[in-house]
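Novice: kindly generate the corresponding structure for this input.
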Amino acid sequence: MFITLEGGDGSGKSTQAEILESWLTALGRTVVRTREPGGTEFGTEVREIVLHSRGHISPRAEALLYAADRAQHIATKVRPALERGDVVVQDRYLDSSVAYQGAGRVLDAGEIRNLSLWAAEGLLPDVTILLDLDEDVARARLDGANKRFDRLEAEKSDFHRRVREAFLALAAAEPERFLVVDAALPPEEIAAVVRARVEELLVRRSQ
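Specialist: Have a look, this model is predicted:
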């Protein structure tokens, strides 16, 4: 099973990925927890470039860097794990590219999606958990964490508003794949909603 978590910066994806991994492991499932960019050695190098480069990166170059990371990541880590029967829990995937580079950077969302699908050889998640959070609330969370912002986190509110709207539009277009959860809820309440959806899929797969 391939599970992805999506949402704006500060929405709590890493926390939910950790909780979900622990629950699945307790059920006896082998879990591969990963992220984009940065899920492979090559991806770690790409992550450093796209998120922490001090020089200007054009929107198209940024989109291509993410696609390159995705191609390597899916081919060398995700597909092998799925073929072994493992559960992959992944922080960000192609929907992030459509939202951030398509809407945030104002590129063609269809082209970005097609590029990502080509890079991943058409692989789509079994379920995508969208943690939806108002962009101003998310920024307050990031400010409270006292961390150094990366290139995307440092973008202005309008950028993050476009990203959020794009995520919600993607979820509305594919309701059978997406589960939208209010990320303002307490983490355990969110985790319970996520577990219910994943458990439903696990039962369906076992029948």
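
Novice: going forward, measure contacts between C-alpha atoms and count neighbours the same way
Specialist: Fine.

Novice: as a check, name the ranges of all strands in the chain.
Specialist: Using DSSP state E, the strands found in the chain span residues 2-7, 31-35, 87-91, 127-132, 178-182.

Novice: isn't Ser97 up against Ala63?
Specialist: Yes: between Ser97 and Ala63 there is a contact at 7.1 Å, judged by Cα atoms under 8 Å.

Novice: shared neighbours of the two, anything?
Specialist: Residues touching both Ser97 and Ala63 (Cα atoms under 8 Å, 6 or more residues apart in numbering): Ile112.

Novice: show the contacting residues for the residue lying closest to Val194 once chain neighbours are set aside.
Specialist: Ranked by Cα to Cα, 6 or more residues apart in numbering and with sequence neighbours excluded, the top spatial neighbour of Val194 is Ile129, at 7.3 Å. With contacts defined as Cα under 8 Å, 6+ apart, Ile129 is in contact with Ile3, Thr4, Leu5, Glu6, Phe178, Leu179, Val180, Val181, Val194.

Novice: residue ranges for the helices of this structure, please.
Specialist: Using DSSP state H, the helices found in the chain span residues 13-26, 41-52, 59-73, 79-84, 94-97, 109-119, 135-144, 157-173, 187-206.

Novice: quick check, central residue of this structure?
Specialist: The C-alpha lying nearest the average C-alpha coordinate of the chain belongs to Arg92 (Cα atoms, centre = their mean; 1.5 Å).

Novice: quick one: contacts for that residue?
Specialist: By Cα under 8 Å, 6+ apart, the neighbours of Arg92 are Thr4, Leu5, Glu6, Gly7, Arg35, Glu36, Pro37.

Novice: the last one contacts Tyr66, correct?
Specialist: Which is Pro37. Yes: using Cα under 8 Å, Pro37 makes contact with Tyr66 at a distance of 6.8 Å.

Novice: another sequence for comparison is provided below:
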Amino acid sequence: MLDVPAQSAARFITFEGGEGVGKSTQVKRLLVRLNRMDIEAVRTREPGGTPKAEAVRAFILQGRSESWGPGAEAVLFAAARYDHVSTLIAPSLASGKWVISDRFHDSTRAYQGLTGGVNEKLIQGLETLALDGHQPDLTFVLDMDPASAFARVETREIEKALVQTGDRFEKEDLEWHRRLREAFLAIAAANPQRCVVLPAAQSPESLEQEVWDTLIRRFPEIEARKAG
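Specialist: Coordinates of the predicted model:
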């Protein structure tokens, strides 16, 4: 995607999965690891990442979009993503920086598409517009039984528990979240060249190591950089 030397190639990495699986924790840990390798990386999230996209996030967090239905929510997510890509993601990659995002377009496919029932053609159209060709190089799908994930969430402070769009989706019943889990697994199965499913019920430290081992297998230039 970018005309830069392989050893310094910018990479776009995303983390996906249901509520409470530990995406934010692993994004932070990966950023630290990359910094130790002197790889400049930008940490971001969806919805959000830019002032305009964060305004959309706040609107959804407050539950003000719920009555509009999943189709309208998909449009809102796409609008936020369009600004996120054009303002932060694309310029960062073009300058040689890695981008590590807590959620990206797969969340819209899983939440509003496969689980919410939004027409696939609408999802694809919004995705084409918002991404402008900027597909992730690697997506980690953190997989965990929803009941166990919510037990984790209940142990956190409320502010830290509001992941992605927080209470807007956390209040859905367990069966809905089980369908969401299957949606993410279906996306991963349909995109094996990009997506890697990792068990999220293990310790954060063990999961961090799995993420890192996967990363260096996929991008061996990282190890070459270390050796150099």
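
Novice: got a TM-score for the pair?
Specialist: Here the TM-score for the pair of chains, by TM-score structural alignment, normalised by the length of the first structure, is 0.93; 207 aligned residues with a Cα RMSD of 1.8 Å.

Novice: about what we covered before: which of the contacts of Arg92 of the first structure lies closest to Val198 of the first structure?
Specialist: Nearest to Val198 of the first structure among these: Thr4, at 11.2 Å, using Cα to Cα.

Novice: trace the closest one over to the second structure, please.
Specialist: Counting by TM-score structural alignment, Thr4 of the first structure lines up with Thr14 in the second structure.

Novice: turn the contacts of Ile129 of the first structure into CSV, columns for distance to Ala154 of the first structure and neighbour count.
Specialist: Shown next, in CSV, are these (distance: Cα to Cα, whole Å; neighbours: other Cα atoms under 10 Å):
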residue, distance to Ala154 of the first structure, neighbour count
Ile3, 27, 22
Thr4, 24, 26
Leu5, 21, 25
Glu6, 18, 25
Phe178, 27, 21
Leu179, 27, 18
Val180, 25, 20
Val181, 24, 18
Val194, 29, 21
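
Novice: what would the strands of the first structure look like in JSON lines with distance to Arg151 of the first structure?
Specialist: Below are the strands of the first structure laid out as JSON lines (distance: least, Cα to Cα, whole Å):
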{"stretch": "strand 2-7", "distance to Arg151 of the first structure": "16"}
{"stretch": "strand 31-35", "distance to Arg151 of the first structure": "17"}
{"stretch": "strand 87-91", "distance to Arg151 of the first structure": "18"}
{"stretch": "strand 127-132", "distance to Arg151 of the first structure": "21"}
{"stretch": "strand 178-182", "distance to Arg151 of the first structure": "25"}
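
Novice: tell me which of those sits nearest to Thr76 of the first structure.
Specialist: Across these, Thr76 of the first structure has its closest neighbour in strand 31-35 (12.1 Å, Cα to Cα).

Novice: tell me, that closest one lands on which residues of the second structure?
Specialist: Strand 31-35 of the first structure lines up with residues 41-45 of the second structure when matched by TM-score structural alignment.

Novice: mean per-residue distance, that stretch to the first structure?
Specialist: Superposing on the first structure and averaging over aligned pairs (mean Cα distance after the TM-score superposition for the first structure), stretch 41-45 of the second structure comes out at 0.4 Å.

Novice: I'd like to know how many residues surround Ser95 of the second structure.
Specialist: A count of nearby residues for Ser95 of the second structure, using other Cα atoms under 10 Å, gives 12.

Novice: what residue of the first structure takes the place of it?
Specialist: Counting by TM-score structural alignment, Ser95 of the second structure lines up with Arg84 in the first structure.

Novice: which residues are in contact with that match?
Specialist: Contacts of Arg84 of the first structure (Cα under 8 Å, 6+ apart): none.

Novice: repeat that for Val21 of the second structure.
Specialist: Leu142, Asp143, Met144, Ala149, Ala200, Ala201.

Novice: now the end-to-end length of stretch 166-179 of the second structure.
Specialist: One end of stretch 166-179 of the second structure to the other measures 18 Å (Cα to Cα, to the nearest Å).

Novice: any idea what Arg181 of the second structure aligns with in the first structure?
Specialist: The alignment partner of Arg181 of the second structure in the first structure, by TM-score structural alignment, is Arg164.

Novice: repeat for Arg29 of the second structure
Specialist: Taking TM-score structural alignment for the superposition, Arg29 of the second structure sits opposite Ile19 in the first structure.

Novice: surely its match touches Ala191?
Specialist: Yes: the pair Ile19 of the first structure and Ala191 qualifies as a contact (Cα under 8 Å) at a distance of 6.9 Å.

Novice: ok so, going back, for Phe159 of the first structure, see how far away the residue nearest to Val194 of the first structure is.
Specialist: For Ile129 of the first structure relative to Phe159 of the first structure (Cα to Cα), the value is 21 Å.
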